[in-house]
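> Pasting the sequence and the predicted coordinates here, then a few questions.
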Amino acid sequence: MRIAVLGATGPTGIQVVQEALERGHDVIALVRNPEGLGDIKHDKLQIQKVDIFQEKDLSPHLQDCEALLSCLGTRASFLGWTPITFYEDSIKPITSAMRTANLKRLVCMTAACTTRTDGEPKIISYFLRPLFLGNTLKSMSVMEAYLDQECQDVDYTVVRPPGLANTPSSGKPVTAVEGQWVPNGSGRISRRDVAKFMLDTVGSSDWSKKCVAIAMTS
């Protein structure tokens, strides 16, 4: 399978690229800074410098791809001092480029608890949302709503992990539920386990046009 990856130089995106290559996929990494992939070299890996906010810059590289995986992210805003619109701003040129390239499958990563709901973990409600992630989660939520309301022609899956850990894969199955968070799920998950789940999801219709929370459970 030929897979395009956005956010490939980020800590989760790198795991997606490595896992995809280990599975034998052809990977095209679409990045702002090609040097960000470091020493990763592979005969099935192409690296292209792109501006993700320019549809015409993205679409030529999506030709002949069977799926686009996005691990795009941006810095959090402490106490909401800096407005964040990155996620809703980027998804529009991305989906437009997919349409131009006739690419249907999109798997993208946001985060657990993008929208406030009753019963969400207290660490989100009382610490992370008010201090660090409020504007980030809001922008992610707007992006998710855009996919739901404006992109029914796109076969999308939004993956919502909890806190991300720079640890090896647990080697255990990931628990997935449609919703904002996984009840009784752990607060952190290995980025490699997220990458594995995203790649497993590419070829499955189980989570088509859905937002799925993932976590590790005992």
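Sure, I can see it.
> C-alpha from now on. contacts and neighbour counts both.
Noted.
> How much space separates residue 19 from residue 12?
Relative to residue 12, residue 19 is positioned 11 Å away (criterion: Cα to Cα, to the nearest Å).
> same deal with residue 96?
In this structure, residue 96 and residue 12 are separated by 24 Å, where distance is defined by Cα to Cα.
> what about these two, which has more around it?
The residue with more neighbours, out of residue 96 and residue 12 and counting by other Cα atoms under 10 Å, is residue 12; that gives 25 against 18.
> before we move on, what SS does that one have?
Three-state assignment for residue 12 (DSSP: H, G, I helix; E, B strand; the rest coil): helix.
> okay but it is in contact with residue 197, surely?
No: proximity of residue 12 to residue 197 does not meet the contact threshold set by Cα atoms under 8 Å, at 11.9 Å.
> hey, where'd the helices end up in the protein?
Counting by DSSP state H, the chain forms helices over residues 11-22, 55-62, 86-101, 122-123, 134-150, 191-202, given from the N-terminal end onward.
> Could you export those to CSV, including columns for distance to residue 108?
Below are the helices of the chain laid out as CSV (distance: least, Cα to Cα, whole Å):
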stretch, distance to residue 108
helix 11-22, 11
helix 55-62, 15
helix 86-101, 10
helix 122-123, 24
helix 134-150, 10
helix 191-202, 8
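> nearest to residue 107, of those helices?
Set against residue 107 and scored by Cα to Cα, those come closest in helix 191-202, at 6.6 Å.
> Go through the closest one and flag the buried ones.
Of the residues in helix 191-202, those with enough neighbours to count as buried (16 or more other Cα atoms under 10 Å) are 191-199, 201-202.
> A further structure is provided below for comparison with the first:
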Amino acid sequence: MTRKLSPGRLVIASHNAGKVREITELLGPYGMEPVSAGALGLPEPEETGTTFIANAELKALASATASGLPALADDSGLCVSALGGDPGIYSARWAGETKDFSLAMAKIQEALVAAGPDAPRDAHFICALSLAWPDGHVESFEGRVDGSLVWPPRGDKGFGYDPIFVPQGHAITFAEMDPAAKHAMSHRADAFRQLVAAVF
């Protein structure tokens, strides 16, 4: 049985400013008062899961338990077909300790070049959203958006791998898009629609 979420304070279980901003914008219409795990000084749990959903649940439960408030966590990443689905759940780790995504994007480009001129450039973003309550109850949802990769990176909007990802049916990258246009079609928006339908 799906549990409904009442309006009020909700912890965004993330220390990633871009992700917190995007989720806060998506939550806007639902009477929630988002506060980030970073603002509450909550520790970042080690992501030991082997799937996006496992990691999202781990982060949501850690924040809900530590704060005594419901917590929403997102685990998302870029899966590149020619790289066997990498970086996948390791998308943030490819950016290193300093979270330098220009480094991570260059790493993907190098791997694609090494894979040969005929390597497909198709990729997809996955977003798992988990909503946890302090009593341990969790609801999880997974969204996806397909597209292809370009090089060099283009655009200065968005964050993470957005400058090299062109969603299917479009000619511009997520980082060149107006944020509202990205929100309408992104993997996060897809997972968010499912979450809203279930719990709000």
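The structure has been received and is ready for your questions. Quick caveat: nothing in here was measured; it's all calculated off a predicted structure.
> Got a TM-score for the two of them?
Overall, the chain-to-chain superposition scores 0.38 on the TM-score scale (TM-score structural alignment, normalised by the length of structure 2); 125 aligned residues with a Cα RMSD of 5.3 Å.
> returning to what we had before: overlap in contacts, residue 19 and residue 12 of structure 1.
Counting by Cα atoms under 8 Å, 6 or more residues apart in numbering, the contacts common to residue 19 of structure 1 and residue 12 are 192, 195.
> got the contact list for the nearest residue to residue 140 of structure 2 once chain neighbours are set aside?
The spatial neighbour of residue 140 of structure 2 that comes closest, neighbours along the chain excluded (Cα to Cα, 6 or more residues apart in numbering), is residue 130 at 4.3 Å. Contacts for residue 130 of structure 2 were tallied using Cα under 8 Å, 6+ apart; they are 53, 56-57, 60, 72-74, 138-141.
> which of these tops the neighbour count?
Counting by other Cα under 10 Å, residue 60 has the largest number of neighbours within these, with 33 neighbours.
> so which strand or helix has that residue?
Assigned by DSSP states H and E, residue 60 of structure 2 belongs to helix 52-67.
> same deal with residue 102 of structure 2?
Following DSSP H and E, one finds residue 102 of structure 2 within helix 101-114.
> Buried residues of that helix, list them for me.
In terms of neighbour count (16+ other Cα under 10 Å), helix 101-114 of structure 2 has its buried residues at 101, 104-106, 108-109, 112.
> and those residues as CSV, adding distance to residue 189 of structure 2?
Conversion of the buried residues of helix 101-114 of structure 2 to CSV gives the following (distance: Cα to Cα, whole Å):
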residue, distance to residue 189 of structure 2
101, 22
104, 23
105, 23
106, 26
108, 25
109, 26
112, 28
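> how about residue 57 of structure 2, what does it touch?
Taking Cα under 8 Å, 6+ apart, we find residue 57 of structure 2 in contact with 73, 129-132, 138, 140.
> no, scratch that, I was asking about residue 34 of structure 2
Residues touching residue 34 of structure 2, when contacts are defined by Cα under 8 Å, 6+ apart, comprise 9-12, 24, 27.
> Please list only the buried members of the residues you listed.
Restricting the contacts of residue 34 of structure 2 to buried positions leaves 10-12, 24, 27, with burial counted as 16+ other Cα under 10 Å.
> where does residue 17 of structure 1 sit relative to residue 201 of structure 1, distance-wise?
Applying Cα to Cα, the value for residue 17 of structure 1 to residue 201 of structure 1 is 15 Å.
> Oh, that last question was meant for residue 149 of structure 1, not what I typed.
Residue 149 of structure 1 sits 21 Å away from residue 201 of structure 1 when distances are taken as Cα to Cα.
> now do residue 69 of structure 1
In this view, residue 69 of structure 1 and residue 201 of structure 1 are 10 Å apart by Cα to Cα.
> Please enumerate the shared neighbours of these two.
In contact with both residue 69 of structure 1 and residue 201: residue 107, using Cα under 8 Å, 6+ apart.
> Thought residue 91 was touching residue 143 of structure 1, still the case?
Yes: if you go by Cα under 8 Å, residue 143 of structure 1 and residue 91 touch, sitting 6.6 Å apart.
> before we move on, the earlier item: quickly name whichever of the buried ones among the contacts of residue 34 of structure 2 is closest to residue 122 of structure 2.
Using Cα to Cα, residue 24 is the member of those that sits closest to residue 122 of structure 2, with 29.4 Å.
> Secondary structure element holding the closest one?
Residue 24 of structure 2 is part of helix 17-27, with elements assigned from DSSP H and E.
> Going toward the C-terminus from that helix, what's the next helix or strand?
Using DSSP H and E, the helix or strand that directly follows helix 17-27 of structure 2 along the chain is strand 32-36.
> How about that next one, which residues are buried there?
Of the residues in strand 32-36 of structure 2, 32, 34-36 count as buried by neighbour count, 16+ other Cα under 10 Å.
> can you give me the angle that strand makes with helix 17-27?
Counting by axes from the mean of the first three to the mean of the last three Cα atoms, to 10 degrees, strand 32-36 of structure 2 points 170 degrees away from the direction of helix 17-27.
> secondary structure element for the residue nearest to residue 140 of structure 2?
When elements are defined using DSSP H and E, residue 130 of structure 2 is found to belong to strand 122-132.
> helices and strands around the helix or strand just after that strand, which ones?
Later in the chain than strand 122-132 of structure 2, the nearest helix or strand by DSSP H and E is strand 138-149. Under the contact criterion of 3 or more Cα pairs under 8 Å, 6 or more residues apart in numbering; DSSP states H and E, strand 138-149 of structure 2 touches helix 52-67, strand 122-132, strand 165-167, helix 187-199.
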